[in-house]
Structure formats: structure tokens, C-alpha cells
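Student: Sequence first, predicted model second:
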Amino acid sequence: MKHIITCLFGFLLVGCSGAKVEQSTVLNPTNEIEGIKRDVLQNTSNGDDVKSSNLAPKLKAYSTPENIEDIMVYLTSDELQGRDTGSEGISKAADFIQNVFEKNNIQPYFSSYRDTLSNYSDGTAFNVVGYLPGTDAKLKNEFVIIGAHYDHIGLMSGQVVDSIANGANDNASGTTTVLEFAKYFGELEENKRSIIFALFSAEEKGLLGSKHLADKLKEKNIDLYAMLNFEMVGVPMVGKDHSLYLTGYELSNLAEVSNRYARKNLVGFLPKAKEFNLFRRSDNASFHDVFSVPSQTYSTFDFTNFGEYHKVGDEASLMNYIHMATIVNETIPMITGIVNSPIKELRYN
């Protein structure tokens, strides 16, 4: 997340590895899946077509902590040198992302997956942009962007033992979440609206990757329905009755719609997010500015649960993989509802 606030350095670190976390602190993915299975059976008993139901996605592609860990370990490895924009390390991350897209039926949206930034002058930088066409004759002309930034800040000077800022929570966690969504929807191929999966570079340089893509898509005159952004979702919030918060919560009905499709209190309000204007501090802002459609960020960074923001200590070992898999599993029905709803329900207030 771009330059949140320097006072974060003093906050208490409460993140923990998926191997050590207690089940009582997060929702159990297995229980969540069983709950949705019950919903599927109920829909079936009511005569509904499970396959076409917005609220009953197929279960076989649901995420596991092991899926999450495999991606996170690579994206945060020292080999990638902190994924600084324009670096060799971030190019390797882009290769990895492209490989996930290719294996899961996600096409390049442009002539290739890599889209070179027109507004970055310090070397070459590129977003990685994938595309899953919609299946409905009319709704396929409407787009939902699911995005996250995959860059971080690279190497930090003045560090004695470790100089690599691996960027696990910021934002390998969001990148991994988007890749899990791409795997799920790419296998299912039942999204009525078209989906663009966008992994942005140069977020840490001033949201340059998302600004470039927003302007380029505006020139193509696409009908953008919503932009759903994921940022810093690697550890659970503390003492909250919801799993995620939404930046710009009060600006639209996205939280209400999200919770309805998730069939639970998935998304809530975080006062600190409003206080520090996090709505303007991540890639959603670029699409809000250019398209004026609901463009908001989902996050679990609550200003008390992670003290390694923009430090070399932002390591994969601090991430909670059970929590991350649960976030993916809880959010898939929400995204399914949004991309398949017969009308445009989302709106700014």
C-alpha cells in the first residue's frame, strides 16, 4: 500500500504463520465449504439450478492454505529481490503470474500479457493483464476488473543482516488472492460478465501501473462495471466481526452487495481507513478517477495487526495462510454474484 503513514512502525505485530495459527482465531476453510455445500443442497431442494446460481459456485477449485503458501513462498523469495519496479526480480514475478494465467484459461487482454507502462521513465515497467471473456451474449460487454499490485520496494539501504524488502503482506498477499480467483474462474468459465485480472506494477511509485491501465482502457471505451482491488490481506484483523474492510466504505453500496452474495458479514467499515484516506492510497483510485464507477479496495490491514509495513521484516513466515485461504473462499461467492447479476446493482451513493 502506497505510503500509508510512518507511525505504523510502532504498532504491535500480531501476524503469525499458517503453521502456528490457532484455529479459533480464523474461520476454518473446511467448515466454510461445508456451509456452502448446505446452501447448494437447499437451493437444489427449492428447485433452483445449482449450476446457474450466483450463490452456489462449484467447490472443487476452492483455495487451500497449501495453494496460498506455494504462491507466496515464490513471490516473496530472495530470488525476486523485493520486486522493485523495473527490476529483474519483478520480471521473474511477471513470468510466474503469466504462467498461472496460461495454465488456467486466462487469455492476454492485449497482444501479450505484459503491458508496458507509458508513464514510467526509469527503465521498463509493465502490468500483467489477463482476460476471461463473459459467457452471456449481452453481459459479456460489461467488465469487472479484479486487481492488486505485485511490485514492492526492492532493496533497502542501511540494513546489516537483510536488505531485501520481500513484501509479503504488501502486496504478495493481494497478488496471490487475485491469482487464486483467476484459477477458480478460469477453470469454471461460467462468468457472465467479462473479467480482467490485472496485476499492477509501480504502485509504490505513485499508482503508475493502474493509472496507465485505466487510461488505456478508457481509450478503448470499455463498459467498466466495477473495479475490485485487494491489498494487504495476509493477516486477520483483530477483534472485528467481519473478515475484510472496504476502503471508501460509505461511498457506494459495494459492502452491502458483497455481504448479500457472501451470505455473511464479510465486509465492514474500518474508521482508520477513512481517517488515513486509504481510498486514495491504492490502485482502485485510478479507476475511480477515470471511470467514476465503484472502484474500491478490500483489505485486512487494520493498523494494529502488522508492524512490518515497508520493512525487510515483511516476510512470508509472518503470513497466515489459513486466513488467506478463508478470505478467498468467502469472497468467491461475492465475486460470482457481482459478475453474474442480471442488472448493474453496484452504484456510488
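Tutor: Looks like it arrived, so ask away.
Student: contacts, neighbours, all on C-alpha from now
Tutor: Noted.
Student: And the residue most central in space within the chain, how far from Gly82?
Tutor: With distances taken as C-alpha atoms, centre = their mean, the residue of the chain nearest its centroid is Phe230 (2.9 Å). Distance from Phe230 to Gly82, counting by C-alpha to C-alpha, to the nearest Å: 19 Å.
Student: How about Asp302?
Tutor: For Asp302, the distance to Gly82 equals 23 Å [C-alpha to C-alpha].
Student: Second structure for comparison follows:
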Amino acid sequence: MKQLKNIFRICLLSLVIFSCKTKEIVIQAQEVDDIVTYLASDELEGRDTGSEGIEKAAVYIENYFKDNGVKPYFDTYRDSFTVKGKEAFNVIGYLEGNDPNLKNEFVIIGAHYDHIGFAEPVGDDKIANGANDNAAGVGTVMAMAKYFAKTKSNKRSILFTLFSAEEKGLLGSKHLAKTLKNEGIDLYIMLNYEMVGVPLVGKDYTAYVTGFNKTNLAEKMNEYAGKKIAGFLPKAGEFRLFMRSDNYPFFQEFNVPCQTFCTFDFTNFDHYHKVGDESDKMDFNHMANFVNTFIPAVRKAVNAPTKEIKLNPSK
């Protein structure tokens, strides 16, 4: 009888473990397709800061956060500021960490949701829809927000930040970085996603990291993922991309690892700031794989017992 009870316990434990595994959230290609296709639709007219189109984008992101149980960090989801007399706003979702000590440390996962509005016409088309730049990055952040909200697996607190006015000179991220610095939050890392809608070609990694040598972020993300997902692209240094995306204001304010992941390598996408940056140019199977590849590494970074991702000396 005792042996039978032990067998029963083992079977029950196996069932529990199997059940937990089946609850793992996997992001489907259709989910990122839906997000990017809406944000890059003609209805939003290129999401220029201060426009009716970017207002629609903000409402869409807010509703997504609400539907998936992601709370606002401030009184509302919006972090408002002005750009040349026009109202602008970052959209910020918040998940409190579930560890009593680590929840006082923050990880920011971000992307900019604005674009340039209109560009040089091609035929009758003058809308610069900004699918790869940067609805794809927004879709990545929103999918990660859904994952962490559903799994409740974050020990540290996470801010999911969608920035406006990036195209105006990183104005949204500059505003939020200063605000959070003045609040005195303990920022561990900032992970930014920019132009990830098409895969790299001929590389042995999934995305390159801007400011590669400034930190051990790539090394740790590869360790966490159990494979090489983060690599070095020489052109990223040549074009000073570390200082040209929304990671940079947080690096300036907090002096902690704040970097961008990107799959645009200057050869694999011909529609930067052009009307051809449409959702039908995106590879949504790649995007779903991208998100599902990065989530385990991001989760381990969020849950690391100590601040393992660090600035490199003299970088």
C-alpha cells in the first residue's frame, strides 16, 4: 500500500509539472500581425506626434494593457509632455514584481510608437506607415507585457514603455527618463526594441545590441537563452546607433545598462522613412519566433538574484 501511495504521489507530481508547462504562454504570429497591421494601417496616417493617428495608437495600446491586466504606472497610462505646443504622451504599463525585495528594482522594456506621418509620395501613397519603424518594436513590447501579465513570473517590477516623439529627437524617452530619475526609482536595466520586423541575413545571432562593448548584456542574454541571440554589428557602432534610440536618455540619467536590440542591418530592408514601410513587408513568423526566443532570456534577467548585467569598465 505504501508503495502504491508513492507511485500515486509521483504520478500526481508529474501531472502538476505537465500542467504548469502547458500553461506556458507562446506568442503566435497572428497576435503580432494584428498589432503591427493596425498600428501601421493608413487609418493612423503614420502616427506623427500630436496627430489624430497617434491618439488612436495610444488608445489601442492602453486597451491592450487593460485587457491583459497590465496596470498604469502613473494615474493613467499616459505620461504627457508637449512638443512645439502640441500635446504628446508616452504610454506606460506597469507590473509590480512578486518578490518582496526585488520588486523595488525596475526593468524597463521599451519601444517608440510614433513615426513621421507622411513622406515623399509614391504614386497615390504618401503615408509613411512605419511598420518596421517601429510598430514591430511596439508589438514586441506589447507581447512581452501580455506574457508577464499572464504568467505573473516577474520578481522585479517592469515598466512597459511606448515612447512618443522619438522621431523628433528622443523627446519622449528624455522626458520619462528625467521623470523617473527625479522619482528616485532603482533602475536595473532598460531593454529597447527597434526595427525588428524582418530577420537578419547571414548572421549567427537573432539581433544585434547597440553599445555592444559598453556592458555584458549580450553575454548574459546569450547565457540566459542557452544560445546566441544577441550579437555585434560593426555598422551599429559606425552609425552611433547606441545614441540614436530611446535607450540612450536612460543611460544618460541612470548610468546603468540601457541598450537596443535591432534586426535592421542596412541591407535587409529598403523602406526606412519611406511610404513602403508597410505591414505586408513584415515577417510575422520571424517576429513571433523573435519574441518567443527573447522572452526566456528577458525573464531570467528580470528574475536574476543579483544585478548580473553590468557596465563594462572604461566603456
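Tutor: Perfect, thanks for sending it. Since the structure is predicted, the reported quantities are computational estimates derived from the model, not experimental observations.
Student: Could you find the closest non-adjacent residue to Leu117 of the first structure?
Tutor: Distances taken as C-alpha to C-alpha, 6 or more residues apart in numbering place Phe126 nearest to Leu117 of the first structure, at 5.3 Å, with adjacent residues excluded.
Student: again with Asn134 of the second structure
Tutor: Met195 (5.6 Å).
Student: Now check the first structure for the residue matching the one you found.
Tutor: Under the alignment (TM-score structural alignment), Met195 of the second structure maps onto Met232 of the first structure.
Student: For the stretch 51-200 of the second structure, which segments are assigned as strands?
Tutor: Using DSSP state E, counting those that start in this stretch, the strands of the stretch 51-200 of the second structure run over residues 71-72, 78-83, 86-95, 105-112, 118-122, 125-127, 157-163, 186-194.
Student: List the contacts of the residue nearest to Asn134 of the second structure.
Tutor: Asn132, Asp133, Asn134, Ala136, Gly137, Cys262, Thr263, Phe264 (C-alpha atoms under 8 Å, 6 or more residues apart in numbering).
Student: do that again at 6 Å, thanks
Tutor: Asn132, Asp133, Asn134, Gly137, Cys262, Phe264 (C-alpha atoms under 6 Å, 6 or more residues apart in numbering).
Student: and if you look at Phe287 of the first structure?
Tutor: Listed by C-alpha under 6 Å, 6+ apart, the contact partners of Phe287 of the first structure are Ala214.
Student: Is it in a helix, a strand, or coil?
Tutor: When states are read from DSSP: H, G, I helix; E, B strand; the rest coil, the local structure at Phe287 of the first structure comes out as helix.
Student: Aligned to it, what sits in the second structure?
Tutor: Under the alignment (TM-score structural alignment), Phe287 of the first structure pairs with Phe250 of the second structure.
Student: Please, which helix or strand holds whichever residue in the first structure pairs up with Lys274 of the second structure?
Tutor: Under the alignment by TM-score structural alignment, Lys274 of the second structure pairs with Lys311 in the first structure. Assigned by DSSP states H and E, Lys311 of the first structure falls within no helix or strand.
Student: From Tyr38 of the second structure, how far off is the aligned partner of the residue nearest to Leu117 of the first structure in the second structure?
Tutor: Per TM-score structural alignment, the equivalent position to Phe126 of the first structure in the second structure is Phe89. Distance of Phe89 of the second structure to Tyr38 of the second structure, given as C-alpha to C-alpha: 19 Å.
Student: what do you get for Gly46 of the second structure?
Tutor: 11 Å.
Student: so the match of Phe126 of the first structure touches Tyr77, yeah?
Tutor: No. The criterion here is C-alpha atoms under 6 Å, and Phe89 of the second structure misses it with Tyr77 at 9.1 Å.
Student: picking that back up, closest to Val26 of the second structure out of the contacts of Met195 of the second structure?
Tutor: For those, the residue nearest Val26 of the second structure by C-alpha to C-alpha is Gly137; the value is 17.6 Å.
Student: Alignment lookup: that closest one to the first structure.
Tutor: By TM-score structural alignment, Gly137 of the second structure lines up with Gly174.
Student: got the contact list for its match?
Tutor: Ala148, Phe230, Glu231, Met232.
Student: make it 10 Å
Tutor: 72, 147-150, 168, 180, 199, 229-234, 298-299, 324 (C-alpha atoms under 10 Å, 6 or more residues apart in numbering).
Student: just checking, what residue in the first structure corresponds to Pro100 of the second structure?
Tutor: Pro100 of the second structure maps onto Ala137 in the first structure, by TM-score structural alignment.
Student: ok, back up a step: which of Phe89 and Tyr38 of the second structure has more residues huddled nearby?
Tutor: Set Phe89 of the second structure next to Tyr38 and count neighbours by other C-alpha atoms under 10 Å: Phe89 wins out with 24 against 18.
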